[in-house]
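Engineer: Just need the structure, nothing else, for what follows:
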Amino acid sequence: MRQVRRKPAIGVALGALPLVLATGCSFSFGGPGSVDADQVAQRSSEMLAEQIGQAPDEFTCPEDLPAEVGAEVRCELTHGGESLGVTVTTTSVDGDNVQWDVQVDETPAGDTAAEDDTAAEEGGAAQDDAAEETAAADNATAVASDGQVSATEVVEQSTAALQAAGRSPQNFACTSSHLRAEVGAEMSCNFFEDGVLHNVTVATTSVDGGTVTWDIRVDESQ
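Structural biologist: From the prediction side, this is the model:
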């Protein structure tokens, strides 16, 4: 099996944050263009344990993961008596080696009360409320290489843009290895400020030759 560099953990325990994302799960398959569901569940559980220091009690997937970039399957993990839905997405296929990301749902599976509350909040929220919850810093710019901007460059330039906007970001980190040089492409990041974790969406807004410009949208709702 190919060795894959592991990304840093986003949370310290399952459910500690609204989003738990494991990146870099990989498996060399020998079947007809898919990774066996049991292997997907096992490797995903191992990656979650490696990244957040705590393995779920149970991790199951009802179907195989297609060896096609962008393919998704829904799985479920159980921890401490609570069940959470999981989206597993194929991110790369290199020969017979498949790599995927694991994203855990924000709310427990079957938590209809939470879903109803969320729907009510969304239905009653005005546009100015959304504007208060999300702040956009000045655009950041970098030169792309091979159609993408490295996460290191995104972190450096985004940190500088936030500082220029009067903020004090610390430990700015992103969950993906790069930002695609395509308008509309996004990547999730986060940073600490005064001891508070802020989630960030970095979105490509323009590509001019090799120069990529992106917005930095900080979620202020925490």
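Engineer: make it CA atoms for all contacts and neighbour counts henceforth
Structural biologist: Will do.
Engineer: Can you get me a residue count around residue 28?
Structural biologist: Each residue near residue 28 was counted by other C-alpha atoms under 10 Å, and the total is 17.
Engineer: wouldn't it be in contact with residue 93 here?
Structural biologist: No - using C-alpha atoms under 8 Å, residue 28 makes no contact with residue 93, being 9.7 Å away.
Engineer: Do a quick rundown of the strands in this structure.
Structural biologist: Remark: strands assigned in the chain by DSSP state E are 20-28, 34-35, 58-60, 65-66, 72-79, 82-94, 97-108, 134-143, 148-150, 170-174, 178-180, 186-193, 196-208, 211-219.
Engineer: closest one to residue 117 among the ones you listed?
Structural biologist: Among those, strand 97-108 comes nearest to residue 117, with 11.3 Å by C-alpha to C-alpha.
Engineer: which helices and strands sit right next to that closest one?
Structural biologist: The contact analysis (3 or more C-alpha pairs under 8 Å, 6 or more residues apart in numbering; DSSP states H and E) places strand 97-108 against strand 20-28, strand 82-94.
Engineer: Alongside the first, I'd like the structure of this one:
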Amino acid sequence: MKENLIMQLLLIDDDVELSQLIGEYLGQQDISVEPIHDGTQGLAKALLPGFDLILLDGMLPGIDGLELLRQLRRRSSVPVIMLTARGSQQDRISGLDLGADDYLAKPFAPDELLARIRAVLRRTNSNVIQKSEVLAAGALRIDPSQREAWLNEKPCGLTNLQFEIVEYLMRHSGRAVSRDELTSILHQREATPFERWLDVHISQLRKKIEGDGQVRIHTVRGIGYMFSPPSGPQQ
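Structural biologist: Predicted coordinates:
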């Protein structure tokens, strides 16, 4: 979080009344909210620098939320929280798969929205003091200070949350990290048996950091996941 500074949020939602309520509530928390009510205009605005986080509705005129997110992720890693009336598990998975950092179904309590915003910003804020050494495992390297990852010297293109997952697993290399531990660290809440957000991100992460055919993130049945540098025959 940025101490003593007003955070700049972009809210892309066609519900004008809800946008006003969110703006008023977050404004009391020193968070400045700029509302946009159209997907096409929202994408253009989201690609501009200066926003700490984007709140994105799933159903929008012009370009819908998922398509907006898809296009945004091609050019920007700005944190995104999906706000949508679509509450099905598949819709949530689609948003996370496209690179959303969190997902909040309408209706929601204002204090929960604020907690989610703070949680995402704690994970992604580059002003947070981090260990600056580069972590390496064979052909994979990550730089926490720059929030960048490379495989065979080529950028991996990780989302913010994917970067947080691989950094945490690498810092605990060789130890099985439970799903509850990862969920608690990354989302500040307990995992539920029906919540697949972690599975989605692990699946996408594996595709990006195991492109050389080496397995780095292992599934530990009944527990969670373990990172180990590739060695010996492929597992």
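Engineer: TM-score for these two?
Structural biologist: Scored against TM-score structural alignment, normalised by the length of structure 1, the superposed chains reach a TM-score of 0.32; 119 aligned residues with a C-alpha RMSD of 5.5 Å.
Engineer: ok, back up a step: okay if I get the strands of structure 1 as JSON lines plus distance to residue 52 of structure 1?
Structural biologist: JSON lines is the format used below for the strands of structure 1 (distance: least, C-alpha to C-alpha, whole Å):
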{"stretch": "strand 20-28", "distance to residue 52 of structure 1": "9"}
{"stretch": "strand 34-35", "distance to residue 52 of structure 1": "24"}
{"stretch": "strand 58-60", "distance to residue 52 of structure 1": "15"}
{"stretch": "strand 65-66", "distance to residue 52 of structure 1": "23"}
{"stretch": "strand 72-79", "distance to residue 52 of structure 1": "13"}
{"stretch": "strand 82-94", "distance to residue 52 of structure 1": "16"}
{"stretch": "strand 97-108", "distance to residue 52 of structure 1": "13"}
{"stretch": "strand 134-143", "distance to residue 52 of structure 1": "27"}
{"stretch": "strand 148-150", "distance to residue 52 of structure 1": "24"}
{"stretch": "strand 170-174", "distance to residue 52 of structure 1": "15"}
{"stretch": "strand 178-180", "distance to residue 52 of structure 1": "22"}
{"stretch": "strand 186-193", "distance to residue 52 of structure 1": "16"}
{"stretch": "strand 196-208", "distance to residue 52 of structure 1": "16"}
{"stretch": "strand 211-219", "distance to residue 52 of structure 1": "22"}
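Engineer: Among these, which comes closest to residue 128 of structure 1?
Structural biologist: Closest approach to residue 128 of structure 1 among the strands of structure 1 (C-alpha to C-alpha): strand 134-143, 10.0 Å.
Engineer: Identify all contacting residues around that closest one.
Structural biologist: Strand 134-143 of structure 1 is contacted from outside by 149, 153-154, 157-158, 161-162, 164-165, 210-221, using C-alpha atoms under 8 Å, 6 or more residues apart in numbering.
Engineer: And those residues, which of them are buried?
Structural biologist: With neighbours counted by 16 or more other C-alpha atoms under 10 Å, those contain buried members at 149, 153-154, 157-158, 161-162, 211-219.
Engineer: other SSEs contacting the lengthiest helix in structure 1?
Structural biologist: Determined from DSSP state H, the single longest helix within structure 1 is helix 37-52. Counting contacts by 3+ C-alpha pairs under 8 Å, 6+ apart, helix 37-52 of structure 1 packs against strand 20-28, strand 58-60.
Engineer: how about those strands, which one is nearest residue 78 of structure 1?
Structural biologist: Go through these one by one with C-alpha to C-alpha and the one that ends up closest to residue 78 of structure 1 is strand 58-60, at 5.0 Å.
Engineer: what's the angle between the longest helix of structure 1 and strand 72-79?
Structural biologist: 60 degrees (axes from the mean of the first three to the mean of the last three C-alpha atoms, to 10 degrees).
Engineer: Helix 37-52 of structure 1: which residues count as buried?
Structural biologist: Neighbour counts over helix 37-52 of structure 1 (16+ other C-alpha under 10 Å) mark 37-41, 43-52 as buried.
Engineer: from those residues, which single one is nearest residue 107 of structure 1?
Structural biologist: residue 48 (17.3 Å).
Engineer: Can you give me the distance of the closest one to residue 100 of structure 1?
Structural biologist: 12 Å (C-alpha to C-alpha, to the nearest Å).
Engineer: about what we covered before: most packed of the helices and strands packed on helix 37-52 of structure 1?
Structural biologist: Burial of the helices and strands packed on helix 37-52 of structure 1 is given as mean neighbour count (mean count of other C-alpha atoms under 10 Å); strand 20-28 ranks first at a mean of 23.
Engineer: quick one, it and strand 82-94 angle?
Structural biologist: 50 degrees.
Engineer: Which secondary structure elements does strand 20-28 of structure 1 sit against?
Structural biologist: Where contact means 3+ C-alpha pairs under 8 Å, 6+ apart, strand 20-28 of structure 1 is packed against helix 37-52, strand 97-108.
Engineer: nearest to residue 132 of structure 1, of these?
Structural biologist: Closest to residue 132 of structure 1 of those, according to C-alpha to C-alpha: strand 97-108, at 21.5 Å.
Engineer: Need the nearest residue in space to residue 203 of structure 1, chain neighbours excluded.
Structural biologist: Distances taken as C-alpha to C-alpha, 6 or more residues apart in numbering place residue 186 nearest to residue 203 of structure 1, at 4.3 Å, with adjacent residues excluded.
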